[in-house]
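Q: Need the 3D shape of this:
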Amino acid sequence: MMSLITTEQELCVCELTCALDESQPKISRHLAQLRACGLLLDRRAGQWVYYRLHPNLPAWACEIVSIAAKAQRQMLKMDAERLQAMGDRPLRQETCC
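A: I've put the predicted structure just below:
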């Protein structure tokens, strides 16, 4: 999740559910833990909750997450393809939630 969020800058729960092919409760539970640890920040927009890296993360932590995202690019290829198949965000919102 962190790698996809880093690559995309910001993702909502339904986008992550689709990309990772996992259940919404499982995705939400993991996002809540990442947010509680201070790694992610969320924002609400209507019925959607979007997650991004916390802006107050130290530079070294951001660098580690960025390096990990680049290293996992091949491993996350199918997840990224499912995400891209949702279309641009306005189209994604039509298929979400």
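
Q: going forward, measure contacts between C-alpha atoms and count neighbours the same way
A: OK.

Q: in this structure, which spans are strands?
A: 11-12, 40-45, 48-53 (DSSP state E).

Q: Off-centre distance for the second one?
A: The one in question is strand 40-45. Put simply, strand 40-45 sits 11 Å off its chain's centre (C-alpha atoms, centre = their mean, to the nearest Å).

Q: do the same with stretch 90-97
A: Computed by C-alpha atoms, centre = their mean, the chain-centroid distance of stretch 90-97 equals 15 Å.

Q: And the contacts of that stretch?
A: With C-alpha atoms under 8 Å, 6 or more residues apart in numbering as the test, stretch 90-97 has contacts from 14-15, 48, 86.

Q: just the strands of the chain: most buried one?
A: Counting by mean count of other C-alpha atoms under 10 Å, strand 11-12 has the highest mean neighbour count of the strands of the chain, with a mean of 22.

Q: Can you spell out which helices and strands pack onto it?
A: Where contact means 3 or more C-alpha pairs under 8 Å, 6 or more residues apart in numbering; DSSP states H and E, strand 11-12 is packed against strand 48-53.

Q: Another for comparison:
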Amino acid sequence: MQQLAERLKGLSDPTRLRMLALLEAGELCICDLMEALDLPQSKVSRHMSFLKNGGWVTSQRKGKWVYYALAEPVDPVQIDLLATLREHLPELDTGVEDRERLKQYLKTKKADACG
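A: Prediction:
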């Protein structure tokens, strides 16, 4: 029960929900998330650490950057919650705006911007 409570805490912040919605598109560098969310690196890193500790995302260091991806859920409750989030988060206005900012950023990103 404690582990489930910790996982649910990860979903209790709008910024973290926005991050999960963006990661639905695949692995993203911390700099990609910063641009899409218009947030400083420290805030993005703090929220991603919270999601990682809750088992929602995985991370991988490549050079000086950290890349995040959605974790494969292992328990049935997390599987169901992630499926529900995947269904409904894209419909929210903020998520649409975040994805558009990310799309524009990735179009113009220089090759050396992230690792």
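
Q: And the TM-score between them?
A: In this superposition the chains share a TM-score of 0.78, using TM-score structural alignment, normalised by the length of the first structure; 94 aligned residues with a C-alpha RMSD of 2.3 Å.

Q: quick revisit: now the buried members of the contacts of stretch 90-97 of the first structure.
A: For the contacts of stretch 90-97 of the first structure, a burial check counting by 16 or more other C-alpha atoms under 10 Å picks out 14-15, 86.

Q: which ones among those residues are found in helices?
A: The helices, defined by DSSP state H, take in 14-15 from these.

Q: can you list the buried ones among the contacts of stretch 90-97 of the first structure in TSV and add distance to residue 23 of the first structure?
A: Below are those laid out as TSV (distance: C-alpha to C-alpha, whole Å):
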residue	distance to residue 23 of the first structure
14	9
15	11
86	17
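
Q: between the buried ones among the contacts of stretch 90-97 of the first structure, which is closest to residue 76 of the first structure?
A: residue 15 (14.2 Å; C-alpha to C-alpha).

Q: Which residues are in contact with the counterpart of that closest one in the second structure?
A: Alignment note (TM-score structural alignment): residue 15 of the first structure maps to residue 32 of the second structure. Contact analysis of residue 32 of the second structure by C-alpha under 8 Å, 6+ apart lists 102, 105-106.

Q: after superposition, how close is stretch 60-71 of the first structure to the second structure?
A: If you overlay the two and look at stretch 60-71 of the first structure, the average distance to its match in the second structure is 2.7 Å (mean C-alpha distance after the TM-score superposition for the first structure).

Q: Give me the distance from that stretch to the chain's centre.
A: 14 Å.

Q: Same check on stretch 3-14 of the first structure?
A: Its chain's C-alpha centre and that of stretch 3-14 of the first structure lie 3 Å apart, by C-alpha atoms, centre = their mean.

Q: which parts of it are buried?
A: 3-7, 10-14.

Q: Quick one: end-to-end length of that stretch, please.
A: End-to-end distance of stretch 3-14 of the first structure (C-alpha to C-alpha, to the nearest Å): 16 Å.

Q: Check stretch 83-92 of the first structure too.
A: OK, stretch 83-92 of the first structure end separation, C-alpha to C-alpha: 9 Å.

Q: quick one on the thing from earlier: output the strands of the first structure as TSV; include the columns distance to residue 75 of the first structure.
A: Listed next are the strands of the first structure as TSV, based on distance: least, C-alpha to C-alpha, whole Å:
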stretch	distance to residue 75 of the first structure
strand 11-12	19
strand 40-45	22
strand 48-53	20
